[in-house]
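*Asks:* below is the structure, and that's it, no one-letter string:
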């Protein structure tokens, strides 16, 4: 028995007879000359496979083929061939440069082909074979989302070097990824209510848009094949791959050639680095499907992922709906095998302008009648969602003034809610995602911080009204150059969108807003105006002392808030005076007398119940608490006053 989701339907239609199993409509029996067909996995995508003998080619050498190169694959029909039982249990040494081109000439330069026992498939035959569907044996690496562990201490030096290099290149373990089939099985993790759910026959189709930049070959192909293998063919109108100016060779002609064998896949290449938003808009510009489904290039779709998303958009065209997002380990490529229930929805940190996950409020959990019902969400992660093409167009697509990456998820979340739509997360849809250990993206000459600030300030200026100051304070009100936003403001006016206050009160009433602040920003010394109080990264540890440091104007460790109840806060920590050793730290807030401050008319930072004031010692680095005096070394200036 093989799962339908792992079968390339074109090959089956042309060459195999499909008999539906009585056990489940989702399981099929493959019959070829009345014998079950046994097939194993492709082991590595980036080199030619050792050839299984065919009459039209030179036979492989009779010497035993090393096990690390062995696999078995479906052969084209009407060709008699002999095959050996092949194993992919051993370590794969076929991991060559990610930029390797698919040519015999290049391959001969790799030590893989120095072994005389390995026969290289000619390019012409490879092009004919590479589109054929391959189903891994159940014990193949990574099947059913199982972890793949590599004992790196046993790798040869060149393999270990390759292992480390590919890990650094991608931010995940490409060496392991290349050992896993492009068509690996994933368990059906839907809850029983979802499995029992029926969908109408007239669901709209979708255009899937996937943007990529220097993505690993095996990861990208698993993304594409998981879409094709686990979606009803009539619902996938097209898949648009937008290569955002990658510089790896396998994402040039080899990508075009491979995807040309898949009828519904189109590849676009940008002429310069555009960033996620503009690359998505390029893909959107050529779509013709009823709906749009945006996916990242390092995901795997679970069984039944698409129908719930399309059903919601079909029922309510103003809904943008996202799937559950199980995690694929960046190291072992294991995938979460169970999502028992929908427990979290999207939120965001208003001071950092970053997406986060929040527990579903108790009242909303109690109102849920069925585990298969979608859940309203204030924000979505942004990488994976489906939306009506017409509604996406009506509300202004994306802000093309955003650069590279970051902020686009909050921008579209605010815009959908404030301009007549809603966001949902559907518990019956799951798309697993690789969360990289580190970001491998090339951000160009602009520092990452400036790119993220550029995008986030555009969001805040257009959509957040007076609430934007919560974020601006963390920037010390240094907004940088965020470009022209006049067209986006005009869009908001044209659509007659709600205020951000409406969004907070009606969509996200559980948002954590900082307490009302009297003063925010940097604390600059009168004695040395270039010196500011700096938390030195302390947050909940009494071991890190507060110091005086050169003012940098970037907020962060030098951004503070004096609240109405006398706290000097940084994030969720409070400035505390340790009376025993006379030191200052940021620790957990407790409301005690050593954490209760006031800003006096003489511009002193004073402990309210103590006659002690914050003082900059003459070395301009040490901060201390001394008896209050109206002198410059005890006087401070805040960036902004709210009263």
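*Replies:* Great, that's in hand. What you are looking at is a predicted structure, and each value in this text was computed from that prediction instead of being measured.

*Asks:* going by C-alpha atoms from here, please, whenever you check contacts or count neighbours.
*Replies:* Noted.

*Asks:* who touches stretch 546-566?
*Replies:* 473-476, 478, 515-524, 530-538, 567-570, 584-586, 595-598, 616, 620-623 (Cα atoms under 8 Å, 6 or more residues apart in numbering).

*Asks:* hmm, try it at 6 Å
*Replies:* Here stretch 546-566 makes contact (Cα atoms under 6 Å, 6 or more residues apart in numbering) with 474-476, 516-522, 530-535, 537, 568-570, 584-585, 596-598, 621-623.

*Asks:* against that first model, consider the following:
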């Protein structure tokens, strides 16, 4: 009996040993048949591809001496200063798009459940995407959505009747990213590949701006190596969005450049209308209608109205819908719309025109207002700016953040460059609107000599022309006419100030000694009174008392600032007056209007 048990034990051990040997043999065979190849040349590029006999397309990226020389504009000097050894360029095999796709998910605006087939799109589980990246996008929501999906149709029916020239120019789509979520980035790439004609899409250039998330390292390199038509360029130092886009532009070979954020989804037929406008006039930059991708659930929502991009005197971008009169003037709902500014999320421009007009301002740091600068420059220097209604691209909405009343210094520096180069005497209006004590120090440190020389070389118009012909609404807004600054009461010899309370949905206003503090600066524009703390806060009523509320909560109260100094609430016809209470504080209330009454007499004091 004992002998029999020993035999059984030896037999089990032998079986385990045989299985281990078989496993080792299999691993050896895989290593021999599918070795990972790396080659490095003297230029400092590292090329990676993986076996299986695929054709290597490294020559696409060995063009630093050829294509980079096409950009001999002085403005691209920061790009030439980026040494080749500071870059890692990862090429791709061939031009075919043979990567295995999952079945597309045609959907409406509903919640998505995870599909079993989704796992087929990747070769391993990317748990690193669970980590929190700097954008703080909700990855769990993105992971539930397939890498390939078809967005719901949102184009006007007339768009389907448009016939475009088959000989439209080739395109390079440039996407700069830093620590982007895995699924969000790849969904952007595949939406471009899936919805762009092959003959028009020359390449997608991914510029990795020194990401440190694990899923964007070798995993991304391996994934990209299996997709035709995509290049991956890695920078070994932070460039910022502007620098990354400039690097991609210098390496691009397409006739037209598309600068796109790494969290977009392209609508079917998005590219042809944009290229058609560029073919008709290369001296223009265009942008699609931007739909909204919800940052929580990644549902896709169509933008309901055609809107123009505009900016205020603080050079902040916002959107305005067309008035009824403007809509009536338009001969067709699908005619491209001239706009003062296009968003920076998707910018389409002829490559040589982009070069000749001065590219992006390389003196700007990171991203923020570069689209405003480019739009103003194009208008003033003989070009035009349009939004094309038959082209739609979804853009991931940003996560709501708490109000920050302090201007980001990097963005402020970028705005100062715009004001100093392009706004002429109106730059004083910008400085008044910002209302920050240290802005003068920043402006003194700003060297815009190179951009001023560019303006002279291009023979650009003055900013007054822009105000008269492109965006006259902003010229009527204030500041120049003294309707920006301190809201001063003549009888009390005091100024209105905001009692800001982040825990409340409204904010009280009171009278106080005059200064130049942010909470005492106001803008009267378009019959509304905005706080300089943030343009989302407007004068409103709460039981006849004046308070500040969020302008987006409801239709903001409208006001008439008369020449006599009365501030009239238009819906009621009553006037704003000061009322002192027992505590010694003075607040603002509505009352019947009375002529020549000091506590109802106001004026804006410019600062």
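*Replies:* Alright, I've got the coordinates. The structure displayed is predicted, hence computed values, not measured ones.

*Asks:* hang on, the earlier thing: buried ones from the contacts of stretch 546-566 of structure 1, can you make that a ChimeraX selection?
*Replies:* Typed into ChimeraX, the line below selects the buried ones among those, using 16 or more other Cα atoms under 10 Å:
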select :474,475,476,517,518,519,520,521,522,531,532,533,534,535,568,569,570,584,585,596,597,598,621,622,623
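
*Asks:* looking at the contacts of stretch 546-566 of structure 1, which are in helices?
*Replies:* residue 474 (DSSP state H).

*Asks:* quick one, strands of the stretch 451-600 of structure 2?
*Replies:* Along the stretch 451-600 of structure 2, the stretches classed as strands by DSSP state E, counting those that start in this stretch are 484-489, 494-499, 506-512, 521-525, 528-531, 534-542, 545-550, 559-561, 567-569, 574-580, 586-591.

*Asks:* where does the biggest strand by length in structure 1 end up in structure 2?
*Replies:* Longest strand of structure 1, by residue count under DSSP state E: strand 422-434. Across structure 2, the stretch matching strand 422-434 of structure 1 (TM-score structural alignment) is residues 384-396.

*Asks:* that stretch vs structure 1, average offset?
*Replies:* Taking mean Cα distance after the TM-score superposition for structure 1, the mean distance separating stretch 384-396 of structure 2 from the aligned residues in structure 1 is 1.1 Å.

*Asks:* so how far is that stretch from its chain's centroid?
*Replies:* On the basis of Cα atoms, centre = their mean, to the nearest Å, stretch 384-396 of structure 2 sits 13 Å off its chain's mean C-alpha point.

*Asks:* and the strands in the stretch 151-300 of structure 2?
*Replies:* 171-177, 201-209, 230-235, 256-260, 264-266, 284-293, 300-301.

*Asks:* in JSON lines, list the ones you listed along with distance to residue 184 of structure 2 and mean neighbour count.
*Replies:* Listed next are the strands of the stretch 151-300 of structure 2 as JSON lines, based on distance: least, Cα to Cα, whole Å; neighbours: other Cα atoms under 10 Å:
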{"stretch": "strand 171-177", "distance to residue 184 of structure 2": "11", "mean neighbour count": "26"}
{"stretch": "strand 201-209", "distance to residue 184 of structure 2": "13", "mean neighbour count": "23"}
{"stretch": "strand 230-235", "distance to residue 184 of structure 2": "16", "mean neighbour count": "23"}
{"stretch": "strand 256-260", "distance to residue 184 of structure 2": "13", "mean neighbour count": "25"}
{"stretch": "strand 264-266", "distance to residue 184 of structure 2": "8", "mean neighbour count": "29"}
{"stretch": "strand 284-293", "distance to residue 184 of structure 2": "11", "mean neighbour count": "24"}
{"stretch": "strand 300-301", "distance to residue 184 of structure 2": "13", "mean neighbour count": "20"}
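
*Asks:* as a markdown table, these with distance to residue 139 of structure 2 would be great.
*Replies:* Shown next, in a markdown table, are the strands of the stretch 151-300 of structure 2 (distance: least, Cα to Cα, whole Å):
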| stretch | distance to residue 139 of structure 2 |
| --- | --- |
| strand 171-177 | 16 |
| strand 201-209 | 19 |
| strand 230-235 | 22 |
| strand 256-260 | 20 |
| strand 264-266 | 14 |
| strand 284-293 | 13 |
| strand 300-301 | 16 |
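
*Asks:* among these, which is nearest residue 461 of structure 2?
*Replies:* Among the strands of the stretch 151-300 of structure 2, strand 284-293 comes nearest to residue 461 of structure 2, with 16.1 Å by Cα to Cα.

*Asks:* the closest one aligns to what range in structure 1?
*Replies:* Counting by TM-score structural alignment, strand 284-293 of structure 2 corresponds to 319-328 in structure 1.

*Asks:* quick check: what element follows the longest strand of structure 1 along the chain?
*Replies:* With elements assigned by DSSP states H and E, the helix or strand that comes after strand 422-434 of structure 1 is helix 448-463.

*Asks:* quick check: that following helix compared with structure 2, mean distance?
*Replies:* Compared with structure 2, helix 448-463 of structure 1 is 1.8 Å away on average (mean Cα distance after the TM-score superposition for structure 1).

*Asks:* about what we covered before: to residue 286 of structure 2, which of the strands of the stretch 451-600 of structure 2 lies closest?
*Replies:* Using Cα to Cα, the nearest of those to residue 286 of structure 2 is strand 534-542, at 27.3 Å.

*Asks:* how far out from the middle of the chain is the closest one?
*Replies:* The answer for strand 534-542 of structure 2 is 26 Å, by Cα atoms, centre = their mean.

*Asks:* same check, this time on stretch 189-201 of structure 2
*Replies:* 21 Å.

*Asks:* which part of structure 1 lines up with it?
*Replies:* By TM-score structural alignment, stretch 189-201 of structure 2 lines up with residues 224-236 in structure 1.

*Asks:* give me the buried positions along that stretch.
*Replies:* Quick answer for stretch 224-236 of structure 1 (16+ other Cα under 10 Å): 224, 225, 226, 227, 228, 229, 230, 231, 235, 236.

*Asks:* show the end-to-end separation of that stretch, please.
*Replies:* End-to-end distance for stretch 224-236 of structure 1: 12 Å, by Cα to Cα, to the nearest Å.
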